[in-house]
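Colleague: Have a look at this prediction, sequence included:
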Amino acid sequence: MLLRRLAPPLVLAALLIGLPVTAYADDYSAPLETAVSDLPVQTEVRTGYDRSKFNHWVDADGDGCSTRNEVLLEEADDPPTRSGTCTLSGGRWYSYYDRVSWYAPADIDIDHMVPLAEAWDSGARTWSAAERERYANDLGDYRTLVGVTDNVNQAKSDQDVREWLPAYDKCRYLREFVAVKHRWRLSVDSGEKSAMSTLAGTCTNTTITVTLAR
């Protein structure tokens, strides 16, 4: 199973041969309010978007489990039973968006914290197909993909922070949304940034740290 808190390859190599490890040059770290302020503002462009341009739920490591199932396996509070190639049954998952626990994989959607369409609008339209696939299956940071109640995810759809927030834990949601925007060097529009700034002002100014994916 792929791990979603992967250290950069050079750091892993240094650890293996006993070299001292310094801060990874491609990390971004700042308090929440600064992190919001640092997001570049660009006009969003939806032209040309199609969900199929983000090849998602691939089996990146060849173990038989799709990205969706990798997330389900990692986020389960009670692990599901795995059978066959990677069929999951049973288990328990907690959806922090609505603070509800579920006991069947089918009740959980894997939410792209920054929706695919929003990513397209914010810069992904200029990426290669390979980059969009990496984004849609990003297991390198636990904040990019999150298991949540299926109908809550459907209600969120492709909306940004200005347009939609979960019923609970809004500050956590904002921190994770901002982290993913920075990780993938995505922009925000002016209304989105204003909404983020307003919400950030009501939250603890916690430092956000991400390893940049591109």
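Modeller: Yep, that arrived.
Colleague: C-alpha from now on. contacts and neighbour counts both.
Modeller: Fine.
Colleague: State the distance from the residue positioned nearest the centre of the chain to L73.
Modeller: When C-alpha atoms, centre = their mean is applied to the chain, the residue found nearest the centroid is T144 (0.9 Å). Distance, T144 to L73, by C-alpha to C-alpha, to the nearest Å: 16 Å.
Colleague: same deal with D138?
Modeller: Distance of D138 to L73, given as C-alpha to C-alpha: 15 Å.
Colleague: ok, now T204?
Modeller: 31 Å.
Colleague: Looking at those two, which has the bigger crowd around it?
Modeller: The neighbour count for T204 versus L73, taken as other C-alpha atoms under 10 Å, is higher for L73 (21 against 12).
Colleague: what about versus this one:
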Amino acid sequence: MTGRCRLTGAAWYSWYDDATITSARGIDIDHMVPLAEAHDSGGYPWTAQRRQAYANDLGDDRALAAVSARSNRRKADQDPTDWPPRKEARCTHAEHQVLTDVAAACPNRVITVQIGP
């Protein structure tokens, strides 16, 4: 026994690129709104404690997402006006500033905004 755990037999759906990932090495946990984007969109005066709370927000299932490592690395710190490229995925990935524009392109879809910590 090496003392290391290994996850086996799992699958994750990466809605960024409509792919099912079966290897834990193939996924990343992504911030729906990148930390740099949160900073640029009004989070710059946040305290270190509030930045940490935002970065590790487990209280909102929309804050962090398991997505393919490939798509997450292509995303970098793009905001929702540019990401994700798949139209169907954009309908669930929006920040307050662009919500109206994104929602207009997503008929029959309810989009809810909740201010993070």
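Modeller: Received it, and whenever you're ready, just let me know what you need. As the structure is a computational prediction, the values presented were derived from the model and not from experiment.
Colleague: care to give me the TM-score?
Modeller: Here the TM-score for the pair of chains, by TM-score structural alignment, normalised by the length of the second structure, is 0.81; 113 aligned residues with a C-alpha RMSD of 2.3 Å.
Colleague: thinking again about what came up before, now which residue in the second structure aligns to the residue nearest to the centre of the first structure?
Modeller: Aligned counterpart of T144 of the first structure in the second structure: A63 (TM-score structural alignment).
Colleague: For that match, give me its contacts.
Modeller: If you count contacts by C-alpha atoms under 8 Å, 6 or more residues apart in numbering, A63 of the second structure has them with 31-33, 57.
Colleague: What of A195 of the first structure?
Modeller: With C-alpha under 8 Å, 6+ apart, A195 of the first structure has these contacts: 161-162.
Colleague: Which SSE is immediately downstream of the helix or strand containing it?
Modeller: Assigned by DSSP states H and E, A195 of the first structure belongs to helix 190-200. Going down the chain from helix 190-200 of the first structure, the next helix or strand is strand 207-211, by DSSP H and E.
Colleague: can you give me the helices for the first structure?
Modeller: 9-17, 32-38, 67-75, 116-121, 129-136, 150-156, 170-183, 190-200 (DSSP state H).
Colleague: Where does the fourth one end up in the second structure?
Modeller: Read it as helix 116-121 of the first structure. So helix 116-121 of the first structure sits over residues 35-40 in the second structure, by TM-score structural alignment.
Colleague: Return the set of buried residues in the matching stretch.
Modeller: Using 16 or more other C-alpha atoms under 10 Å as the test for burial, stretch 35-40 of the second structure gives 37-38.
Colleague: How far away from the center of its chain is that stretch?
Modeller: Its chain's average C-alpha position is 13 Å from that of stretch 35-40 of the second structure, according to C-alpha atoms, centre = their mean, to the nearest Å.
Colleague: Could you do stretch 108-117 of the second structure as well?
Modeller: 13 Å.
Colleague: How about stretch 78-92 of the second structure?
Modeller: Centroid separation for stretch 78-92 of the second structure versus its chain: 10 Å, with C-alpha atoms, centre = their mean.
Colleague: Touching that stretch from outside, list them.
Modeller: So stretch 78-92 of the second structure is in contact with 15-17, 33-34, 37, 75, 93-95, 98, 102-103, 105-106, 109, 111, going by C-alpha under 8 Å, 6+ apart.
Colleague: Can you select the buried ones from the residues you listed in ChimeraX?
Modeller: Applying 16+ other C-alpha under 10 Å to these leaves a buried subset, and the ChimeraX line that selects it is:
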select :15,16,17,33,34,37,75,93,94,95,102,103,106
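Colleague: just checking, what residue in the first structure corresponds to Q78 of the second structure?
Modeller: Aligned partner of Q78 of the second structure by TM-score structural alignment: Q159.
Colleague: What's the separation between that match and S194 of the first structure?
Modeller: Q159 of the first structure is 15 Å from S194 of the first structure, by C-alpha to C-alpha.
Colleague: again, but for E75 of the first structure
Modeller: Taken as C-alpha to C-alpha, the span from E75 of the first structure to S194 of the first structure is 32 Å.
Colleague: And for L165 of the first structure?
Modeller: Taking C-alpha to C-alpha, one finds L165 of the first structure at 14 Å from S194 of the first structure.
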